[in-house]
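>>> This is the structure alone, sequence omitted:
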């Protein structure tokens, strides 16, 4: 069951993040600015993804979570394919809105399902494994986007990955079963459906809700911003050095006239996959091990990880050597995703089982509206502002400015750690 959820979450992030690597040819083909790219890649997706997530999650707390996820997968896959037919910024913006509409039903129900599949002492690791879909899907999105664009074109890349998602819809529906809601929680916990008023009044009264939500949102501004902008950064700042970095690669993996986009997709996909998997698993294992007796661990571990990214950002962003940039960004990727298992698990314990999907959707609403909606835009706008003075190097310094969001995230999580024990629901 967990494997099926990981596969769907992988497609969720393939379709969500493929636009990052395709931003380079899209910008050239449709004559877009960096600000337009960030609106298309961030706000367009975030608008409906965040606002529809709450009513869909309320439905998931009352009905079949597996059917909701099946429908969501079909919608976001079809809209990803539709992106390949866009002829203007408006067309692409609207298609990305459609992707957001579909993906609004893909995550919060899965968090609720996992909490009913696994007991409390294993949930951080289970949610971490589910979150493997983020680096795997992001890496595949970047890799497939670069390869398919190099051989076919950016339009074909959207169409192919969209159709692949549609192909797994019936397999997913036949594989996943609906577990007993709250079956692994303590006896006596509320079972009946909760109203939105009950959910909101339960969680907003807890300081941990605000600390976890705003801390994760601050980190996501940089996390989503990096996933979207780093491919463009590697092409702009390291375009000439990328072919030399991959000189060892067999000719079978390189088309006749490879451009820097293909090499950037190989480069960043490796960073996402290796660093992401290591960081997510580390965070989940640490939380499950130390969180049994110290609930504050679920916020303290991610806070330390965010602070630890700063020296690696300074090394990776300012260097002109790919041999320094690669390990630096590998560590950055690992540390920036440590938060997923611990924070998601902590959030599942701020509410009872009958309101987990809705509570998760409220968390995702805050996290993604700020993280996706503003992260891409902030870095893109800073890059545009610096472009007249720095040219293609403007993105390098825009990314460096964005590290302030990790300082904010760490501060909020450090403040949250001592409050978690009181707010915890078994």
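Nice, thanks for sending it over. These numbers come from a predicted model, not from an experiment. Residues are numbered from 1 along each chain as shown.
>>> hey, let's count contacts and neighbours off CA atoms from now on
Noted.
>>> any idea which helix or strand carries the closest residue to residue 375 other than its chain neighbours?
In space, residue 375 comes closest to residue 221 once its chain neighbours are excluded; the distance is 3.8 Å by C-alpha to C-alpha, 6 or more residues apart in numbering. Per DSSP states H and E: residue 221 is located in helix 207-238.
>>> got it, and residue 326?
helix 322-336.
>>> Check which helices and strands the helix or strand just after that helix sits against.
Once the chain leaves helix 322-336, the next helix or strand it forms, by DSSP H and E, is helix 340-348. Identification of packing neighbours for helix 340-348 by 3 or more C-alpha pairs under 8 Å, 6 or more residues apart in numbering; DSSP states H and E yields helix 108-117, helix 123-131, helix 207-238, helix 276-290, helix 297-318, helix 356-390.
>>> Pasting the second one now:
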């Protein structure tokens, strides 16, 4: 008997083999938005020491700004915005979201207190929450299944390019403001520079079309997100927990590594920002390479390739991640940190590709939103706060920030690996069932 929301019960027409030029243009525009969303998001990590000193904040307060202020709102609003992406115009959802996070980023430069910074960063999170669910839903319709991981990988390179841009632009903007704008704090000027252009470019979303699957959806049985998760919990529960843990790792490293480098090695952002930019650029290129590998493995019969390949990466990088905060040579540390960032931290491409392959079209945006809620709100949102609290209340020494970061890695990465390995069997079963349903549907045409 059919169970509502069961993945293997969906039947879809066979995908076309080639993507249209309009699909690639849509990918380019979405890629641009995603790049700037991460530039706006992570410019704060480079400016954190200056903001902390200027506003007299503690590590715990800074941890809340770096993590919870953005991530919790990003996650909470991602759920209704994912629902909106499944039911209304995704282009309008994206337009409004991009406009909000651009204006909010620029407004950060006006903040004069912990509360003010917290509030405007919350609005950055709300605006950015609109982008990913709608974007992934659009990509899933515009690209055939055998190109989904590649398309998702290209889209996800925007995260690393945006992070690289945050590192590079912060150094340039800080130096320029310090030399030419003595009456304005350099960190405030930087937020103005990165936020204002984003609100203007939001209109680019209307330069490509939107597939009219919603008219067809009226003829389908509606799949509810709650029964869908319940009936597929053997796959989704360990997947959610595993990626929450990796979200904690990634969010904590991105939030606190610039401060760690400044405290432990005495380097200024102008000194280490170029190195972090290079790391992010290499990580961006690696996403396309890794996406190609997953598509290659999947095409050759490894039906759980989207998660299996990532578990290989996590297992390989774990010893380096666990030991890098005990390294005293800054160059060696940067190399090890770069390896972790390139190999294991960019993980959402594996989440999105898996969802795009197995989830029914009716709930793709909502499923993506749930994973964003968990990985960003719980993972990236709590990780930086926990690290700051460990430094303030357990180790009680700002110089021991590295101990806090290492402690989290020792626990989270092994646990994440165990959870993700638990997803492999149910993932294989779902993919095989979907392929059989697709063949039956095609044979009946």
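Cool, the structure landed. Remember, it's a predicted structure, so these values are computed and weren't measured experimentally.
>>> And the TM-score between these chains?
Once superposed, the chains reach a TM-score of 0.88 (TM-score structural alignment, normalised by the length of structure 1), with 397 aligned residues with a C-alpha RMSD of 2.0 Å.
>>> hmm, back to that, got the buried residues for the helix holding residue 221 of structure 1?
208-238 (16 or more other C-alpha atoms under 10 Å).
>>> any idea how far the residue nearest to residue 375 of structure 1 is from residue 136 of structure 1?
Relative to residue 136 of structure 1, residue 221 of structure 1 is positioned 20 Å away (C-alpha to C-alpha, to the nearest Å).
>>> Could you find the closest non-adjacent residue to the residue sitting nearest the centre point of structure 1?
Nearest to the mean C-alpha position of structure 1, by C-alpha atoms, centre = their mean, lies residue 134 at 5.5 Å. Residue nearest to residue 134 of structure 1 in three dimensions, not counting chain neighbours: residue 13, with 5.9 Å by C-alpha to C-alpha, 6+ apart.
>>> I'd say the one you found and residue 137 touch.
Yes: contact criterion C-alpha atoms under 8 Å: residue 13 of structure 1 and residue 137 qualify, at 4.6 Å.
>>> Which of the two has more residues huddled nearby?
With other C-alpha atoms under 10 Å as the criterion, residue 13 of structure 1 and residue 137 differ in neighbour count, and residue 137 comes out ahead with 28 against 20.
>>> Alignment lookup: that one to structure 2.
Mapped onto structure 2 by TM-score structural alignment, residue 137 of structure 1 lines up with residue 162.
>>> Centre of the chain to the helix or strand that its match is a member of, how far?
Taking DSSP H and E as the definition, residue 162 of structure 2 sits inside helix 148-180. The chain centre lies 14 Å from the centre of helix 148-180 of structure 2; the measure is C-alpha atoms, centre = their mean, to the nearest Å.
>>> What is that helix packed up against?
Contact here means 3+ C-alpha pairs under 8 Å, 6+ apart; on that basis helix 148-180 of structure 2 packs against helix 21-55, helix 131-142, helix 186-201, helix 269-299, helix 348-358.
>>> now do 6 Å
Helix 148-180 of structure 2 is packed against helix 21-55, helix 186-201, helix 269-299, helix 348-358, with contacts defined by 3 or more C-alpha pairs under 6 Å, 6 or more residues apart in numbering; DSSP states H and E.
>>> After alignment, which residue of structure 1 pairs with residue 343 of structure 2?
Aligned partner of residue 343 of structure 2 by TM-score structural alignment: residue 335.
>>> Confirm for me that its match is in contact with residue 305.
Yes: Residue 335 of structure 1 lies in contact with residue 305 (C-alpha atoms under 6 Å); the separation is 5.1 Å.
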